[in-house]
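In: coordinates only, sequence not included:
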């Protein structure tokens, strides 16, 4: 592979794996993106195994309001995305709280443990990104097209295809003014991910396009991956075909805590079933 081809491959991987899979929420703050190799990644064979990436969108207070577990199956060029609603009420070491508080309360280890316990899948990589990275990425790819299943009049969103710039995509990803509230919100984030993936792959051969997108995604990058490991992850991401991506949002029931907070109680049996479904092939076969 030529040096230029390698640069473009790593650049595209950075955009997709770091920027394109993240839809954070909350106040604007400087772009910060971290890509961390978890201990389990050392046992991964990219040629045979499904690679799992936990993607978090974090605000400046440390709340993770976008939580998605993404699986990449390289031999079949498939991927699966599992959305985890931010309001899931989970057991922490010192009590209970919403899962979106886990990063702030217990750091990366707690988030990884909670997701692994809920779905039964231990991530190999962890991506954490902020608000600006998402907005800049959407604008860098000249916007995305998203199919809305219902109108959102306050945002000017109509049922059917909508073209969003970065600010509009973020507003759509954040809104709760939709049927299904937190579940729909997570599904909208997945729709935007797919819109970014399709736009990137459609334009990857344009001179300078991928390099420009990579610069937007790599601002403030902090990673513990060696260059060879980043290259391997790059190969994994760029092999995925958009028409072979399946998604699911975990389900739960509304509840009110003793303090009066509205939360969601995850359906743990359903979460384990979905984990069993996608673990070995990164394909949602049995629905949510």
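Out: That came in fine, so what should we check first? None of these values were measured; they are calculated from a predicted model.
In: contacts, neighbours, all on C-alpha from now
Out: OK.
In: all strands for the stretch 101-250 of the chain, in order.
Out: Read by DSSP state E, counting those that start in this stretch, the stretch 101-250 of the chain holds these strands, from start to end of the chain: 125-129, 144-148, 160-164, 221-223, 245-249.
In: tell me the most buried of those?
Out: Greatest average neighbour count among the strands of the stretch 101-250 of the chain goes to strand 125-129 (a mean of 24), per mean count of other CA atoms under 10 Å.
In: what is that strand packed up against?
Out: Identification of packing neighbours for strand 125-129 by 3 or more CA pairs under 8 Å, 6 or more residues apart in numbering; DSSP states H and E yields strand 33-37, strand 50-58.
In: deepest-packed of these, please.
Out: Taking mean count of other CA under 10 Å as the contact definition, the stretch among those with the greatest mean neighbour count is strand 50-58, which reaches a mean of 27.
In: heading C-terminal from that one, find the next helix or strand.
Out: Going down the chain from strand 50-58, the next helix or strand is strand 64-73, by DSSP states H and E.
In: run the angle between that following strand and strand 245-249 for me.
Out: Strand 64-73 and strand 245-249 meet at an angle of 140 degrees, taking axes from the mean of the first three to the mean of the last three CA atoms, to 10 degrees as the criterion.
In: below is an additional structure, to be compared with the one above:
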């Protein structure tokens, strides 16, 4: 009799514990849903400040959005252009100082990345002649630049993020600064204060103003543009890692609000959280660092970087390879398709 009563008490206690656990779980789940809904709503409002579709998207807005939504549902690969803009007084657009193209494939967990030197001599289709690639932005903004890069690399550019120098500083400061591995000791002049900053070989923590000087310095780099491009890639990856961290995701609406006056993108607000999840999934994978091969040249007293035609074709093929859909066995199939990983063209 006593044993039976004890068993009943134990069962009651277990039920109470179970009910308590279920209630706590439901409260936590409700909190997550409310937070996610609120975050999405706030992000959508904040992103209106930075959303700037391309001209071709304005003409076919519904078709472009539908196409992207279908692609995202299938985890298709995509391309993104990161453009750093040097604003000039009395200039409508300024000039592109940094151009970095990345292809992202969620199925193969792979990112391929290449920097295009600002003095690269290319054909600018909207102008109808060859010139420095940064002049494409100076003449027609991001639309001319994307058309030029698509012509040059023979790949589509799905998305872009452009920022001026102040926007770049704001981004770095908003994510709490960045940690970099300085390849060699050098000095660079900071914008605004014009003070000289010493960057010591090894790990360093940089704020926005310091990070800008770090990625812009070229003359003291023994590798010239190649070294500068490598530092740009290093900083971009660190910014994305910081920006997509759990601690910063909760502040995404504030982050967008802070950078809204100096950053533009054609990424719809509805896709922000999805892209963050995609990057969190693949960010631990090594980035395939590609390099554009070419030679320095001076024509009529003007410096140009002339791309090597064979190297450019090889670079284009590597980028296209990362955009291919390898199906369900993506990792295995991609390894069969190429024996080269972390390829650097032209080094």
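Out: Sure, I can see it. Computed from a prediction, not measured in an experiment: that's the story for all the values here.
In: picking up where we left off before, tabulate the helices and strands packed on strand 125-129 of the first structure (a markdown table), appending distance to residue 116 of the first structure.
Out: A markdown table is the format used below for these (distance: least, CA to CA, whole Å):
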| stretch | distance to residue 116 of the first structure |
| --- | --- |
| strand 33-37 | 15 |
| strand 50-58 | 10 |
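In: distance of the aligned residue in the second structure for residue 141 of the first structure relative to residue 82 of the second structure?
Out: In the second structure, residue 141 of the first structure lines up with residue 175, judged by TM-score structural alignment. From residue 175 of the second structure across to residue 82 of the second structure, the span is 17 Å (CA to CA, to the nearest Å).
In: equivalent analysis for residue 15 of the second structure, please.
Out: Applying CA to CA, the value for residue 15 of the second structure to residue 82 of the second structure is 56 Å.
In: quick one, helices of the first structure?
Out: Listed in chain order, the helices found in the first structure under DSSP state H are 3-13, 102-119, 131-140, 166-174, 181-203, 209-218, 227-238, 268-278.
In: and residue 38 of the second structure, how many neighbours does it have?
Out: For residue 38 of the second structure, the neighbour count with other CA atoms under 10 Å is 12.
In: from residue 11 of the second structure, how far off is it?
Out: In this structure, residue 38 of the second structure and residue 11 of the second structure are 40 Å apart, going by CA to CA.
In: off-centre distance for stretch 138-158 of the first structure?
Out: Put simply, stretch 138-158 of the first structure sits 18 Å off its chain's centre (CA atoms, centre = their mean, to the nearest Å).
In: nearest residue to the equivalent of residue 167 of the first structure over in the second structure other than its sequence neighbours?
Out: Residue mapping for residue 167 of the first structure onto the second structure gives residue 209, with TM-score structural alignment as the criterion. With CA to CA, 6 or more residues apart in numbering as the measure, residue 169 is the residue that lies nearest to residue 209 of the second structure, at 5.5 Å, once sequence neighbours are left out.
In: look up how far residue 224 of the first structure lies from the residue of the first structure most remote from its centre.
Out: Of all residues in the first structure, residue 258 sits farthest from the chain's C-alpha centroid, using CA atoms, centre = their mean; the distance is 31.3 Å. Distance, residue 258 of the first structure to residue 224 of the first structure, using CA to CA: 41 Å.
In: same thing with residue 186 of the first structure?
Out: Taking CA to CA as the measure, residue 186 of the first structure falls 28 Å from residue 224 of the first structure.
In: what does residue 182 of the first structure correspond to in the second structure?
Out: Using TM-score structural alignment to pair residues, one finds that residue 182 of the first structure aligns to residue 225 in the second structure.
In: tally of neighbours for that match?
Out: The burial metric for residue 225 of the second structure, expressed as a neighbour count using other CA under 10 Å, is 20.
In: what separates it from residue 304 of the second structure, distance-wise?
Out: For residue 225 of the second structure, the distance to residue 304 of the second structure under the criterion CA to CA works out to 12 Å.
In: ditto for residue 260 of the second structure
Out: Distance of residue 260 of the second structure to residue 304 of the second structure, computed by CA to CA: 34 Å.
In: closest to residue 148 of the first structure out of the helices of the first structure?
Out: Counting by CA to CA, residue 148 of the first structure lies closest to helix 181-203 out of the helices of the first structure; the figure is 8.1 Å.
In: now the angle from the closest one to helix 166-174?
Out: 140 degrees.
In: buried sites along helix 181-203 of the first structure?
Out: Buried residues in helix 181-203 of the first structure, counting neighbours by 16 or more other CA atoms under 10 Å, are found at 182-201.
In: cool, and stretch 218-234 of the first structure?
Out: So for stretch 218-234 of the first structure, counting by 16+ other CA under 10 Å, buried means 218, 230-234.
In: which ones are touching residue 149 of the first structure?
Out: With CA atoms under 8 Å, 6 or more residues apart in numbering as the criterion, the residues that contact residue 149 of the first structure are 159-160.
In: same deal with residue 51 of the second structure?
Out: The neighbours of residue 51 of the second structure, taking CA under 8 Å, 6+ apart as the test, are 264-268.
In: let's see that with 6 Å instead.
Out: Contacts here follow CA atoms under 6 Å, 6 or more residues apart in numbering; on that basis residue 51 of the second structure touches 264-266.
In: next, count neighbours for the aligned residue in the first structure for residue 282 of the second structure.
Out: Residue mapping for residue 282 of the second structure onto the first structure gives residue 240, with TM-score structural alignment as the criterion. Residues near residue 240 of the first structure, counting by other CA under 10 Å, number 20.
In: any idea how many residues pack against the nearest residue to residue 240 of the first structure once chain neighbours are set aside?
Out: Counting by CA to CA, 6+ apart, residue 77 is the residue found nearest to residue 240 of the first structure once chain neighbours are left out, at 4.5 Å. Look at residue 77 of the first structure: counted by other CA under 10 Å, it has 18 neighbours.
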